[in-house]
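Asker: Starting from these lines, generate the structure:
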Amino acid sequence: MQIQHGRVGRRAFAVLGAIAGSMMIVGALAAPAQAAVPAPSTTSAPIEAPAPPDLTAAVSVGDEVEPITVETGDAMRSTQDSCTQAGDQVLCIEMGTEPADVPLDEAGRGDVQPFAMVNVPAWRLEAGVQNQYFANRTNMCGIFSGTLTVHQVTNGVPGAVVGTMQFYNYIYMDTSLNRWANQMRVSPTIITGQAAGTQISGVATCTGGPCVQASQSFPAQAPAAMGNADGESYWEWTGATGTAAYGTPSWSITFKSPGSTTSASLNRPAAQVRCDNAVPGRAVIGCVVPSITPVIRYDGTSFVEFGARVSGAQASGLKGGSSANPLHRMVNATQQAANRNTACPSSLPRPTGKSCDEYPFASTYEGAALSGGLARTQSWCQVALVNPPSTGAAGYSVCMINANENSQAGSLMNSVLFGPSRVIDGDAFYVEIL
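Answerer: You can find the predicted model right below:
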């Protein structure tokens, strides 16, 4: 399969209409004139072959969210109290406490707009408090539960008045912009005693390359129960063509009760963000969650031969069928040609209407020349092998398949997966046949 590089654009659809003509029959009393009969043509007009079907609608990418681990995130799940002496009070914060139901904010169902505080997405609100981040390739969101306990110190002995707060933490990125957002929401659900009137504020930080601060704001706010304290930060990156950079965002959130003299703080890390200017044919900077492995899906009822050969190749042990066993994109044109020539040399006969397809694809580091093994095929592929077919993860598969399917499968992989999901050199991805 050959990947065609080019600028990714919007899909266009054309509807063809047919205009039917009408025929009028006119009667006359006189004998009709003899119509001239054209002489038979000595040449036949060429019959145009029908246009191959457009298979764009038969390809999709996965946009499901999945759990994501934050390296420092163990401290975000069921931690011990972190207490701060604050004059006559001690403020303690514990994360991962018993979660409460989070009411769904209908505004969260609206369109996400960059450069403005956005609502927690509906898919995350519906899942409720799980004390874990979930992400897809461009978005990451987590809802965490926590308890702020205010201890009044009397004769050196603290007495407690408890307030419970649910934490919303939403990080938003746009894959066509060089600016990304890390947003925080703290929402108290129950407030009692001396916790009433607690001021919540925050400071955002980011370490790494794409961490040039554009703006941030999380001023002191004292939300009532079921209210919100919101903060937002924006970061950007302007890297050179062909480069990428990684950054790790976090928030330091502070809580100050009315009777305390200092604040208690809580660190809220998030997963790593990558910004790049390295997607071939896509001359814009964008950012993604790199730990999410994207997937492209082909409908096997439309991609009949391509689907059957990919499924068969994966079933024989070759990589690329799951996020746990992915392929890795390679953009070097010379090495791609070496992969293609190894699997599909010109000496292999191409039946009419067929083209040679290799798996793993020539545009991957698992391609034929780098596969560490020999060729294999399937019984219907019309390929005669010199050596016995290989099995297992090493090696590659060769098959003669419908030329239109082969061409569109490669072109759509570029326009539907590689571009929008910002799959750069070395990035993992996988393929599913539905």
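
Asker: all contacts plus neighbour counts: C-alpha atoms, from now on.
Answerer: OK.

Asker: Point me to the helix or strand that includes Q335.
Answerer: Taking DSSP states H and E as the criterion, Q335 maps to helix 333-343.

Asker: what do you get for N406?
Answerer: Using DSSP H and E, N406 maps to helix 403-412.

Asker: next structured bit after that helix?
Answerer: Remark: after helix 403-412, the chain's next helix or strand is strand 428-433, criterion DSSP H and E.

Asker: Could you list every helix and strand in contact with that next one?
Answerer: If contacts are counted by 3 or more C-alpha pairs under 8 Å, 6 or more residues apart in numbering; DSSP states H and E, strand 428-433 sits against strand 295-298, helix 304-315, strand 327-328.

Asker: Please identify the most buried of these.
Answerer: Ranked by mean neighbour count under mean count of other C-alpha atoms under 10 Å, the helices and strands packed on strand 428-433 are led by strand 327-328, which reaches a mean of 24.

Asker: start to end distance for stretch 146-165?
Answerer: 5 Å (C-alpha to C-alpha, to the nearest Å).

Asker: tell me which residues in that stretch are buried?
Answerer: 146-153, 160-165 (16 or more other C-alpha atoms under 10 Å).

Asker: Now intersect these with the strands, please.
Answerer: Counting by DSSP state E, those place 146-153, 160-165 in strands.

Asker: Can you convert those residues into CSV and add a column each for distance to E232?
Answerer: Output for those, formatted as CSV (distance: C-alpha to C-alpha, whole Å):
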residue, distance to E232
G146, 20
T147, 22
L148, 22
T149, 26
V150, 27
H151, 30
Q152, 32
V153, 35
A160, 32
V161, 30
V162, 27
G163, 24
T164, 22
M165, 19
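
Asker: any idea which of the residues you listed is closest to S250?
Answerer: Distance to S250, by C-alpha to C-alpha, is smallest for G146 among these, at 17.0 Å.

Asker: do you know how far that closest one is from M184?
Answerer: Look at G146 and M184: by C-alpha to C-alpha, they are 14 Å apart.

Asker: Of all the helices and strands packed on strand 428-433, which one is nearest S201?
Answerer: Nearest to S201, of the helices and strands packed on strand 428-433 and by C-alpha to C-alpha, is strand 295-298 at 38.8 Å.

Asker: list the helices and strands the closest one packs on?
Answerer: Other elements packing on strand 295-298 under the criterion 3+ C-alpha pairs under 8 Å, 6+ apart are strand 59-61, strand 428-433.

Asker: which stretch among these comes nearest S82?
Answerer: Among those, the nearest to S82 by C-alpha to C-alpha is strand 428-433 (38.8 Å).

Asker: this one next, for a side-by-side:
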Amino acid sequence: MVSFMPESPLFDTGCYPIFDRLVGPDQSRRLVYLDSAATALVSEAVTDAFAAFVHASCANIHRGAHLLAEEATDAYECARERLAAFLGASSPEAVLFTHGATESLNLAALGWGRARLRAGDLVAVAEDNHHSNIVPWQMLAEEQGVEVAWIPVDENGLLDLDAWHRIAERGPKAVALCHRSNVLGFAQPALTEILDEARSCSALIVLDGAQAAGHIPVDLSRLPFDFYSCSAHKMGGLTGVGALVCSERAADELAPLMGGGGMVARVDRAGFETLEGPAGFEAGTPAIAAAAVWPVALDSLEAAGLDALASHSSDLAETARQRLMTLPGAHVLGGGAGAPFEALVSFTVDGVHPHDASQRLSDAGIMVRAGHHCTKPLHRALGARASLRASFAGYNSARDVEALIQVMEELSEKGRAA
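Answerer: Purely as a prediction, here's the structure:
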């Protein structure tokens, strides 16, 4: 067993008003939130900043010449600068705001692939990806005859390096990977080698960072990538805003997916010209307020320390994994891989459907995710139709793990009886 499990949260839970709620059928249970991989909780500092912005500077950006428009534009562009610094991006101009990681990955695959890929071109897609880094490539396969080659995982969720090497020999044009899986709780041991080899064969690298950014230290200046996606709501910010960070090569080859106001330099009967830089990809009115307050969430993460946050969540997730694996009939997805778990653990219990287990946990005040987590190919490879997922953040502690295990012991017994 691990020697240490945090007895206290890393974050001040008093800054999260949601923890004042009592839940459960009789409204008497304290809230145990173990679903941060889906959406992280929002602190009072973020909601206060949101209210201050919409009450004082509520205006559209870039197109107005009045005071409020200038204030809103400045806040929006300062958020771009702050996020670029947080992630180690080459410059603020490398950061494109989107409505979330899913839109970011669609922009990367379709905005780049429709212009750059031809019938027969090869794209390597890792089997541990979220659907948002799979389906756009499959769309290109249907539209343009692009070939999708899978980098499979074994029964423990480990990427197959031999399969990747065979794909690399064929010269893939692009490689779609996830920085961290939203189902497997560990860092892929093969990821660094695949990234380096993909770079050496000049493949475009699309990296889904939704489960990494804000959870572990990320320095894009040291990471081989061409497109990197993230979402504010996975990082303590608000829903509705995300980002796609582009390498210089990728930015030069990317075409916008949407056309409209705010992204054009010229429009006439003959056609149009897009603006240079991020604005050329940000048509329409973005989630201005959500973007403007994203830096407040980033400040909280940096104040806690990304290394400390990663260690805190890892201790909780690894302890939960080890405790779950001792329960009769419980199976941890990827539990036999040998790598320490970082921020989440996904699992099943014989004789108990994940949705039924999730409801029982919810009745006890414990919020986990149940389903396939938008990773049907990965679940199929692991021999599970669905699973439960408990994910940890800075506001969790050993007490939350104990609450989870207590209910899971009950469900394990129920499954054995069934």
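
Asker: Need the TM-score between these chains.
Answerer: Superposed pair, TM-score by TM-score structural alignment, normalised by the length of the second structure: 0.23. Supporting alignment: 169 aligned residues with a C-alpha RMSD of 7.4 Å.

Asker: would you turn the helices and strands packed on strand 428-433 of the first structure into JSON lines with distance to S411 of the first structure?
Answerer: Output for those, formatted as JSON lines (distance: least, C-alpha to C-alpha, whole Å):
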{"stretch": "strand 295-298", "distance to S411 of the first structure": "12"}
{"stretch": "helix 304-315", "distance to S411 of the first structure": "13"}
{"stretch": "strand 327-328", "distance to S411 of the first structure": "17"}
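
Asker: Nearest to A375 of the first structure, out of the ones you listed?
Answerer: helix 304-315 (10.7 Å).

Asker: so what secondary structure elements neighbour that closest one?
Answerer: The helices and strands touching helix 304-315 of the first structure, judged by 3+ C-alpha pairs under 8 Å, 6+ apart, are strand 396-402, helix 403-412, strand 428-433.

Asker: circling back to that earlier point, need the winner for burial among the helices and strands packed on strand 295-298 of the first structure.
Answerer: strand 428-433 (a mean of 22).

Asker: can you give me the angle that one makes with helix 304-315?
Answerer: Strand 428-433 of the first structure runs at 120 degrees relative to helix 304-315, counting by axes from the mean of the first three to the mean of the last three C-alpha atoms, to 10 degrees.

Asker: for the buried residues of stretch 146-165 of the first structure, which one is nearest Y133 of the first structure?
Answerer: Nearest to Y133 of the first structure among those, with distances taken as C-alpha to C-alpha, is G146, at 15.0 Å.

Asker: Name the nearest residue to that closest one, ignoring sequence neighbours.
Answerer: Closest residue to G146 of the first structure apart from its sequence neighbours, by C-alpha to C-alpha, 6 or more residues apart in numbering: M95 at 4.2 Å.

Asker: The one you found: neighbour count?
Answerer: Here the count is done by other C-alpha atoms under 10 Å, and M95 of the first structure has 24 residues near it.

Asker: That one and T164 of the first structure, how far apart?
Answerer: 10 Å.

Asker: Same question for F144 of the first structure.
Answerer: Note on F144 of the first structure: its distance to T164 of the first structure, by C-alpha to C-alpha, is 12 Å.

Asker: Please enumerate the strands of the stretch 201-350 of the second structure.
Answerer: 204-208, 227-231, 242-246, 264-268, 271-274, 330-332, 344-349 (DSSP state E, counting those that start in this stretch).

Asker: The first one packs against which elements?
Answerer: Which is strand 204-208 of the second structure. helix 101-106, strand 174-178, helix 191-200, strand 227-231.

Asker: So which of the strands of the stretch 201-350 of the second structure is nearest R399 of the second structure?
Answerer: Nearest of the strands of the stretch 201-350 of the second structure (C-alpha to C-alpha): strand 344-349, 15.9 Å.

Asker: mind listing what's buried in that closest one?
Answerer: Buried residues in strand 344-349 of the second structure, counted by 16+ other C-alpha under 10 Å: L344, V345, S346, F347, T348, V349.

Asker: give me every residue that touches the fourth one.
Answerer: The one in question is F347 of the second structure. Residues near F347 of the second structure by C-alpha atoms under 8 Å, 6 or more residues apart in numbering: A330, H331, V332, L333, S387, L388, R389.

Asker: and the spatially closest residue to E232 of the first structure that is not a sequence neighbour, how many neighbours?
Answerer: Nearest residue to E232 of the first structure, sequence neighbours excluded (C-alpha to C-alpha, 6+ apart): Q183, at 4.3 Å. For Q183 of the first structure, the neighbour count with other C-alpha under 10 Å is 27.

Asker: Q183 of the first structure: what's it in contact with?
Answerer: Applying C-alpha under 8 Å, 6+ apart, one finds that Q183 of the first structure lies in contact with M117, N169, Y170, I171, Y172, D230, G231, E232, S233.

Asker: what residues are up against the fifth one?
Answerer: The contact partners of Y172 of the first structure, taken as C-alpha under 8 Å, 6+ apart, are T138, N139, M140, W180, A181, N182, Q183.

Asker: Which one of those residues is nearest to G410 of the first structure?
Answerer: Using C-alpha to C-alpha, T138 is the member of those that sits closest to G410 of the first structure, with 23.2 Å.

Asker: Quick check, A168 of the second structure in contact with A198.
Answerer: Yes - when contacts are counted by C-alpha atoms under 8 Å, A168 of the second structure is listed as touching A198 (7.2 Å).

Asker: just checking, G231 of the first structure is part of a strand?
Answerer: Yes - under DSSP: H, G, I helix; E, B strand; the rest coil, G231 of the first structure sits within a strand.
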